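Asker: no sequence on hand, only this structure:
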């Protein structure tokens, strides 16, 4: 098998802890200042940048809600679902999807002496993560892995929309123009995705609506999936449609990005790769890894955890600005007075190159997470945890994301180790 990965997206490296990138826009990479800005009791509010992520400019969701009180209520209502607390068989569902993925690779992507199979591992990982999140949200997968294709044009829609979202997030005035235009029903129906569309985002919206409608039928049985958790915690019907649709995009793409970045760096570093394989092999021989591996077993593989941390650090899954507006009266940031209303974006790629990680912060080196100085390691951990947000912006789906990362990185290597061991044992037997 010859695996190819999608090209690495451009990264915004250190441009200084505070930089001006527009007439009313600053970029921040100082971890302490970011933590203060995102703190639960912070007076900073979500800026107009978030409007660019709305599917419907007149309806906010958990990601795009700018009213802080409404946002807090939504987080409370959705926390149990995204954390998996209300989801039956969370881990076994992820195991099932990964098993199907491994089976596909074995049958369709394995090279042998007679042929070399070209296999786009990066795209395949996105098929996997989309099936995982759709299964957890709706109770069954969309079938990306089974068909190994872009079901409903979901991924194509996501990737084609991103350039427009980027423009709308930079020129925020465009969001107000779009909102005004979409106030006219005739124009709204032609500009925005519709549930009756045959593919793309509209198709996903339509599926979400049908699934939600079934949950409200007279004899409907409550289901313990993410959507069921939303409804159980009193998320209104239309809001549930919006939330479950956006969760498919947010949950699948970020996890796929994390997997791609981490596995790419492991696979292209022979020393790291060998050490990780040896750790998994030793744990397997000692009976410390089940088949499939349990999440708690993965947590006890220190080098695996170091690789995942380093992968998230060197290639953060979310590098968008996520701008916050400076509160009334202005604020002083790193010795500079910043007027009220200024939009401050987060430079996560630059933050993850903070000096606390050492002079080689731009190098993928998992060994840095075995730092012997407890105080320095704690400082590193504090900066690194910002990858998943902070305070009222912390990622609600971190448990699902970590579980998927743990299992997806280990399972292909476990298959390789078991196959190699089988060949060696049979060779010895003659």
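Answerer: Perfect, thanks for sending it. Quick caveat, the model's predicted, so the values are computed rather than measured.

Asker: drop to CA atoms for contacts and neighbour counts, all remaining ones
Answerer: OK.

Asker: which residue is nearest the centroid of this protein?
Answerer: The centroid of the chain falls nearest to residue 254 when counting by C-alpha atoms, centre = their mean (2.3 Å).

Asker: leaving out chain neighbours, which residue sits closest to it?
Answerer: residue 317 (5.3 Å; C-alpha to C-alpha, 6 or more residues apart in numbering).

Asker: and if you look at residue 192?
Answerer: residue 56 (7.0 Å).

Asker: and the gap between that neighbour and residue 180?
Answerer: Separation of residue 56 from residue 180 (C-alpha to C-alpha, to the nearest Å): 12 Å.

Asker: also residue 169?
Answerer: For residue 169, the distance to residue 180 - C-alpha to C-alpha - is 17 Å.

Asker: do a quick rundown of the strands in this structure.
Answerer: Ranges of strands in the chain, per DSSP state E, are 2-4, 18-22, 25-28, 45-46, 118-120, 324-325, 331-333, 336-338, 343-346.

Asker: format those as CSV; extra columns: distance to residue 189 and mean neighbour count.
Answerer: Listed next are these as CSV, based on distance: least, C-alpha to C-alpha, whole Å; neighbours: other C-alpha atoms under 10 Å:
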stretch, distance to residue 189, mean neighbour count
strand 2-4, 40, 12
strand 18-22, 34, 14
strand 25-28, 33, 21
strand 45-46, 28, 20
strand 118-120, 37, 16
strand 324-325, 31, 24
strand 331-333, 42, 14
strand 336-338, 41, 13
strand 343-346, 32, 25
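
Asker: ok, structure two:
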């Protein structure tokens, strides 16, 4: 039997006292001496990260922070070292090209690249120099020329969506369909074809593949990982906390991307997918050390399959819900789309871009239900920086958080109401004071979304095609559909809708 001498016993006995003293000193420093002590916010948030981490894991970060901004104003200290802003000017000051010194991306929030891309991570985690090199190459695949070349591919999957929806309601006109699923099937098939040279066949089989389910699980795992990494010593337990099932899904996501990229690279083809455009320019740059490495290709393909699918399907789902909750808005949109096109073949990138009311609806959908409702964290650079006329100490995490910014009465009149007219000249008299420029769902600056043009055309084409072909009615069980949790992205529930083919 082990025995403890008096000195060892005293040390062990003192440990709780030392721990309590450390916590007390840390809390006191955060409240009374911390460089951010003058910024408004709850005293508990100034004292500890616990309130932030609790609401993040509970899925209510977006509404919690919205309530804090209502109480404390346009800037809130919601953790000892974290500031949230909702003023329009902050976009350019934090994220813009002219931010000097530049606020750096907070890589800690994203965790390590699952493809082991060190020192070769993809766009999401690359440093500024590597990001600029990769983005220059990848941008060719998302240019207007590339999008024009890809139009027929998008049309193929949208036509398949319409056909499958008609089949789903053919036997029973009163049957219900989950539009969240159908939008996801469409966006994943499109992006898989563009990224890997072949679809996932979700539309054909009308169900999710195991790999797509792993994508959804991996997004939530990112939220858990971000919280764990904030506590020294806990990161080594992350695999245990995440569980074997979650880690297996993450591994499945990684291996699927690797296998599909390698299969696509083995093809000799000029089909207008992402890699055709990238490889066309990669060869000449590679010899100078400026091409994409293999690990960067793996990582970026995984990024495209999340950023180019879930977010687009999210906007389509949210916009469909708000249109169904506002029948007069939907009626006006129905009229515009159905009068604009005699046949579906007339829907092109150019003609869809000319539909003023549909584009206003999409803008309002992006405002009221932003696909990325949370934060895009940045760190104040070495030596600190000025932001909104005040000095921000180095290492401070700052962010424009989209949901509270877009739902703030300081930025929009009737912020919780779906009003597409605020984006049209006819709404200038009533909504002319709206800060519409604050709505930047694709972010701004050098790290803004490279696939914005593709996403916008995809949204227009899918929405217009569904409305041109169907009358829609919201089912009672989806009446409060928008009341959702957020784990990086929205945790969407089924959106049950009844469809009636337009005669």
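Answerer: In hand now; what should we look at? These numbers come from a predicted model, not from an experiment.

Asker: the residue nearest to residue 192 of the first structure: neighbour count?
Answerer: 17 (other C-alpha atoms under 10 Å).

Asker: gap between stretch 213-232 of the second structure and the chain center?
Answerer: Relative to its chain's centre, stretch 213-232 of the second structure lies at 14 Å (C-alpha atoms, centre = their mean, to the nearest Å).

Asker: give me the contacts around that stretch.
Answerer: Stretch 213-232 of the second structure is contacted from outside by 53, 56-57, 108-111, 234-235, 238, 242, 246, 249-250, 252-253, 306, 487-489, using C-alpha atoms under 8 Å, 6 or more residues apart in numbering.

Asker: now, those that are in helices?
Answerer: Among the contacts of stretch 213-232 of the second structure, the members found in helices (DSSP state H) are 53, 56-57, 238, 242, 246, 249-250, 252-253, 306.

Asker: residue 88 of the second structure maps to what in the first structure?
Answerer: The alignment partner of residue 88 of the second structure in the first structure, by TM-score structural alignment, is residue 31.

Asker: so which of the ones in helices among the contacts of stretch 213-232 of the second structure is the most crowded?
Answerer: residue 253 leads those on contacts (other C-alpha under 10 Å) with 24 neighbours.

Asker: who are the contact partners of that residue?
Answerer: 211, 214-215, 218, 302.

Asker: for the strand or helix carrying residue 9 of the second structure, packing partners?
Answerer: Taking DSSP states H and E as the criterion, residue 9 of the second structure maps to helix 6-28. Here helix 6-28 of the second structure touches helix 43-47, going by 3 or more C-alpha pairs under 8 Å, 6 or more residues apart in numbering; DSSP states H and E.

Asker: and the helix it packs on, how far from the chain's centre?
Answerer: 28 Å.

Asker: helices or strands next to it in the packing?
Answerer: So helix 43-47 of the second structure, by 3+ C-alpha pairs under 8 Å, 6+ apart, packs with helix 6-28, helix 50-58, strand 75-79.

Asker: Provide the aligned range in the first structure for it.
Answerer: By TM-score structural alignment, helix 43-47 of the second structure lines up with nothing in the first structure.

Asker: circling back to that earlier point, among the ones in helices among the contacts of stretch 213-232 of the second structure, which one lies nearest to residue 195 of the second structure?
Answerer: Residue 195 of the second structure lies nearest to residue 306 out of these, by C-alpha to C-alpha, at 11.3 Å.

Asker: residue in the first structure matching the closest one?
Answerer: By TM-score structural alignment, residue 306 of the second structure lines up with residue 249.

Asker: what of residue 218 of the second structure?
Answerer: In the first structure, residue 218 of the second structure lands on residue 161 (TM-score structural alignment).

Asker: can you count the residues close to the residue nearest to residue 305 of the second structure when sequence neighbours are not counted?
Answerer: Excluding the flanking residues, the one nearest residue 305 of the second structure by C-alpha to C-alpha, 6+ apart is residue 191, at 6.3 Å. Neighbour count for residue 191 of the second structure, taken as other C-alpha under 10 Å: 24.
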